[in-house]
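> here is the input, now give the coordinates:
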Amino acid sequence: MAAAAAAAAAAAVLEPWRAAARRKRRSAARRPGQREAAARGAEGDPEADSAAVLRRIREAGEDLLLSDFWSSALETINRCLRKHQEQLKALVGTLSEALGNLHLDSLPHEPDVACDYIPGETGETLVTGACPLKCVCYGIGNFATCVIARNQLTFLLLFLEKCQVRRSHCCVYDPLFSQVEIAVLNALGVTVLGENEEGKRSICDEPTIFYMLHCGTALYNNLLWSNWSVDALSKMVIIGNSFRGLEERLLTRILQKNYSYIAKISQGLEELEFPQTSQYVDIFNDISVHWFPVQKLKQLPVDTWAFQEEPDYQDCEDLEIIRNKTEDPSATD
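A predicted model of the protein is given here:
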C-alpha cells in the first residue's frame, strides 16, 4: 500500500510541470516566496513523509520551469552536449544513430517503472529512445529538509527528461540520505546506489554525465583518476563546481599535491559556466558544464597519462567528502 501510494505520488510530481511552464509568467513572481515560507515551516519535521516531499519537489519544478534561469541553464548544457555528441559520433560510429536522438525533448516512455511515465505535450506516449547516455549524481544532499538540495534534485529530474536520459539509467548517492529520501528516489524511478564510491566510478566505456553540484574537490579528483585515459574522459561530461574556480581558490602547491588529476586536466577540457540569477544564486552558484575534447586531451604531454596512482589524501586538511568507512575504518568525516 505504501509503495503504491509513493508511486502514485511520484507520478503526480512530474505531470503538472509542463502545464506550469505554459502559465502566464506574471503568476510566477508570487509563488516562490510563498512556497519557500511553507517549505521552511514544514522542514522542521525530519520525519516528513514521502508524499509531502514529493509535493515539494513538484512545486519546486513548477517554479523552476517558470524561471529565466531554467531556459538559459538548459541552453548552456545543450551547447556542451551538442559538441560532446559530435565527438562521440566521430569516436564510435555505431553510436551515431542512437546519439542522433539526443536533443532537448520529452523523455520516452519507460514501461518498467510505473511512475516514470510523463505524457508529451500532446498527451501521446513517446517512443522509447535508444540514447545510451548514463547519468550519475553525487552529493545532492538532504532534499527532504533543504530547499537548496531539493531545487538541485528538481533540476536533475527535469534535465533527465529534456535530454532523454531514462531515470532508471541515473544513479544517485549521498551518504546522508534518510530512509524517507531513499523511498522518494525509488518512487521517482532513479537508481539509488547502496555504497559510498567516493566518486571512484569508471564509466566502463558508456557515455556518462556526472551531476555533482557543490561536491568536495576530492570527489572530482577521484572521478578523474578512475577514468584517467583519453578514451574514458572523452566520453564524460561533468556538471559541477567550476574547475577554473577550483584552480583560482586553491594554492598551486595544494592543488598539485592533493588534487593532482584536477591540476593535470586543466588544459584538456572546455568549461561553460551556468548563468547566474538572483533567484537561484545560492543553489547553482559556481557551477559549470565540463567536457573533454579529444584534440585537447591528445595535446597534453605524454607523461600526463603515465601517472595513475590512486589518491589517498592522508596529509590533506579539510577534506570535504565523507569517506567509505567500510574500506577505511580509520577515515573521519
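> please count neighbours and contacts with C-alpha atoms only from this point.
Fine.
> ranges for the strands of the chain?
Per DSSP state E, the chain carries strands over the ranges 134-138, 170-173, 191-192, 208-212, 236-241, 270-273, 287-291.
> tabulate those (CSV), appending distance to residue 199.
Conversion of those to CSV gives the following (distance: least, C-alpha to C-alpha, whole Å):
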stretch, distance to residue 199
strand 134-138, 8
strand 170-173, 10
strand 191-192, 14
strand 208-212, 10
strand 236-241, 12
strand 270-273, 20
strand 287-291, 16
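> I'd like the ones you listed written out as a markdown table, with mean neighbour count and distance to residue 86 added.
Listed next are these as a markdown table, based on neighbours: other C-alpha atoms under 10 Å; distance: least, C-alpha to C-alpha, whole Å:
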| stretch | mean neighbour count | distance to residue 86 |
| --- | --- | --- |
| strand 134-138 | 23 | 17 |
| strand 170-173 | 21 | 22 |
| strand 191-192 | 19 | 28 |
| strand 208-212 | 23 | 15 |
| strand 236-241 | 24 | 13 |
| strand 270-273 | 18 | 15 |
| strand 287-291 | 24 | 12 |
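> quick one, helices of the protein?
2-14, 16-21, 31-42, 50-66, 68-91, 96-99, 147-162, 179-188, 217-226, 230-233, 243-249, 252-258, 260-265, 294-299 (DSSP state H).
> any idea which of those helices gets closest to residue 196?
Checking these against residue 196 by C-alpha to C-alpha gives helix 217-226 as the closest, at 11.1 Å.
> dump the residue contacts of the residue most central in space within the chain.
With distances taken as C-alpha atoms, centre = their mean, residue 211 lies nearest the centre of the chain, 2.3 Å away. Contact analysis of residue 211 by C-alpha atoms under 8 Å, 6 or more residues apart in numbering lists 135-138, 156, 238-240.
> now show me the structure for the sequence below, then we'll compare the two:
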Amino acid sequence: MAAPATAAAPEPWRVSARRSRRTAAAAAVRSPEKEEATREADVAVVLRRLREAGEDLLLSDFWSSALEAIGSGLSKLLEQPSAPTVPLCEALGNLRLEPVVGEPPAALEAHPGARPGRGPLKCVCYGLGNFATCVIARHQLAFLLLLLEKRQVPRSHCCVYDPLFSPCETAALQALGVTVLSENEEGKRSISGEPTLFYMPHCGTALYNNLLWKNWSPDALSHMLIIGNSFGALQDRMLTRILQKNYPYIAKILQGLEELRIPETPQYSDTFNDTSVHWFPEPKLRQLPADTWAYREEPDYRDCEDLEIIRNERAS
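I've put the predicted structure just below:
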C-alpha cells in the first residue's frame, strides 16, 4: 500500500506549479488602458512638481537677479539693426507672474511683442537631464519655462533635447507644448540667421564648442545668446594648450564675446552655479584677426579625455 501513496504524492505539486506559472503570466499582462492610465498619472506628477519648482523660483531672490543678467544680454542682442527687436520695457509690461508650468500651450501662441513679418526669439535647450527624478534638473526646466513666459516666446518655438529623457519626461515636455527633438544633434545646430537663445546649463564643453563651430561667422554668432557654463571660468580651469587643442572654437571666441555671470544664491548653489550669459557683439567679432574665421574644421574628439557628452552613434 505504501507504493501507490508514494507515486500519487507528486501529482498535486505538478498541478500547483502549472497554475503558478499561468497566474504569473496573467498578472504580467497589463491592459493598454491600464498602462495608459499609469503613464498619465506619472506625467501628472512630473507636471505638478515642475509647477511647485516654478513657484519656488518666482519667490526667490535668484529669479530677479538672473533675469536682470539675461535681460541685459538679450537687449543687446535684439538691439542690433539686423535682428528683430523687442524693447525690454514692452516685454516687461506684458509679464504675468503666475507660474506657467502646466498651462495649456495655446495660451502662449499669441506673441504681443512680435512685429509683422518677423517671428519671435527662438530658443534651444540641451542637456537638462532627468528632471522627473532630479530636483536640480527640475528647477532648471522650471526656470526655462518661466523665462519663455517672461520673454513672450511661444513654447512651440522652443526645442528641447537630452538623450537621457525617459518616455515619461518626453510626454511631459510634449504636454507643456515645447518641441522635443528626436535626433541627437550634439549641439551642431545652425541658427539660420534667426535670433536664438541657447539654454545649456551644466552641459559638456564639447556641446558649446560644436555650437560655435556650426555657426562660425560674425553674422551668425552675433544673433545668438548662450546661457550656460562660464567660458571665462572654463579658461581659468583648463590649460591653454588643452583648450586650444580640444575646444578650439571656444578658445578663439574668448576675445569676441561679452559675458555676464548670473549671481549665485545659497538656495540654488548646485543648480545655477558657474552659469553665465554670453553674447557676441558683431563689432567685437569683426575686430578679431581675419584668420580666426578661416579655420572651419569640424571638431574631432577622438583623442579627447573625459568627453562630457553623449555622441550620436548613427552620425559617427
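> quick revisit: to which residue of structure 2 is the residue nearest to the centre of structure 1 aligned?
Using TM-score structural alignment, the partner of residue 211 of structure 1 in structure 2 is residue 199.
> and for residue 257 of structure 1?
Under TM-score structural alignment, residue 257 of structure 1 pairs with residue 245 in structure 2.
> same thing with residue 195 of structure 1?
With TM-score structural alignment as the criterion, residue 195 of structure 1 pairs with residue 183.
> what does residue 55 of structure 1 correspond to in structure 2?
Aligned counterpart of residue 55 of structure 1 in structure 2: residue 48 (TM-score structural alignment).
> oh sorry, the question was meant for residue 292 of structure 1
Using TM-score structural alignment as the criterion, residue 292 of structure 1 maps onto residue 280 of structure 2.
> what residues are up against that match?
Residue 280 of structure 2 touches 221-225, 256-258, counting by C-alpha under 8 Å, 6+ apart.
> skipping its backbone neighbours, what lies nearest it in space?
Leaving aside its sequence neighbours, residue 280 of structure 2 sits nearest to residue 257 (C-alpha to C-alpha, 6 or more residues apart in numbering; 4.5 Å).
> what lines up with the one you found in structure 1?
Aligned counterpart of residue 257 of structure 2 in structure 1: residue 269 (TM-score structural alignment).
> was I right to think that match contacts residue 295?
No. Using C-alpha atoms under 8 Å, residue 269 of structure 1 makes no contact with residue 295, being 9.7 Å away.
> between these two, tell me which one has more neighbours.
Between residue 269 of structure 1 and residue 295, residue 269 has the larger neighbour count (other C-alpha atoms under 10 Å), namely 18 against 12.
> tell me how far that one lies from residue 237 of structure 1.
Taking C-alpha to C-alpha, to the nearest Å as the measure, residue 269 of structure 1 and residue 237 of structure 1 are separated by 10 Å.
> mutual contacts of these two, please.
With C-alpha under 8 Å, 6+ apart as the test, residue 269 of structure 1 and residue 237 both reach 290-292.
> would you turn the residues you listed into JSON lines with distance to residue 8 of structure 1?
Shown next, in JSON lines, are those (distance: C-alpha to C-alpha, whole Å):
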{"residue": "290", "distance to residue 8 of structure 1": "36"}
{"residue": "291", "distance to residue 8 of structure 1": "37"}
{"residue": "292", "distance to residue 8 of structure 1": "40"}
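> which of these sits closest to residue 307 of structure 1?
Using C-alpha to C-alpha, these come closest to residue 307 of structure 1 at residue 292, 18.7 Å.
> the closest one and residue 299 of structure 1, how far apart?
According to C-alpha to C-alpha, residue 292 of structure 1 and residue 299 of structure 1 sit 12 Å apart.
> intersection of neighbour lists for those two?
residue 268.
> give me the nearest residue to residue 217 of structure 2, chain neighbours excluded.
Residue 217 of structure 2's closest residue in space is residue 293 (C-alpha to C-alpha, 6+ apart), at 6.5 Å.
> if I look at that neighbour, how far off is residue 216 of structure 2?
Going from residue 293 of structure 2 to residue 216 of structure 2 by C-alpha to C-alpha gives 7 Å.
> before we move on, what about residue 156 of structure 2?
With distances taken as C-alpha to C-alpha, residue 156 of structure 2 is found 26 Å from residue 216 of structure 2.
> and for residue 129 of structure 2?
As judged by C-alpha to C-alpha, residue 129 of structure 2 and residue 216 of structure 2 stand 27 Å apart.
> give me the more crowded residue out of these two.
Comparing residue 129 of structure 2 with residue 216 by other C-alpha under 10 Å, the one with more neighbours is residue 129, at 22 against 19.
> surely the more buried one meets residue 166?
No. Residue 129 of structure 2 lies out of contact with residue 166 (C-alpha under 8 Å); the separation is 9.5 Å.
> pull the number of nearby residues for the nearest residue to residue 261 of structure 1 once chain neighbours are set aside.
Nearest residue to residue 261 of structure 1, sequence neighbours excluded (C-alpha to C-alpha, 6+ apart): residue 221, at 5.6 Å. Residues contacting residue 221 of structure 1 under the criterion other C-alpha under 10 Å number 22.
> please apply the same query to residue 252 of structure 1.
Residues contacting residue 252 of structure 1 under the criterion other C-alpha under 10 Å number 12.
> tell me the residues of structure 1 aligned with stretch 292-311 of structure 2.
Under TM-score structural alignment, the match for stretch 292-311 of structure 2 in structure 1 covers residues 304-323.
> quick one: buried residues of that stretch?
For stretch 304-323 of structure 1, burial by neighbour count (16 or more other C-alpha atoms under 10 Å) applies to 319, 321-323.
> residues in contact with it?
Outside stretch 304-323 of structure 1, the residues touching it (C-alpha under 8 Å, 6+ apart) are 175, 196, 198, 215-219, 221-222, 225, 228-229, 258-259, 264, 331-333.
> straight-line length of that stretch, end to end?
Terminal residues of stretch 304-323 of structure 1 are spaced 27 Å apart (C-alpha to C-alpha).
> coming back round to it: the match of residue 55 of structure 1 and residue 141 of structure 2, how far apart?
Between residue 48 of structure 2 and residue 141 of structure 2 the computed distance is 13 Å (C-alpha to C-alpha).
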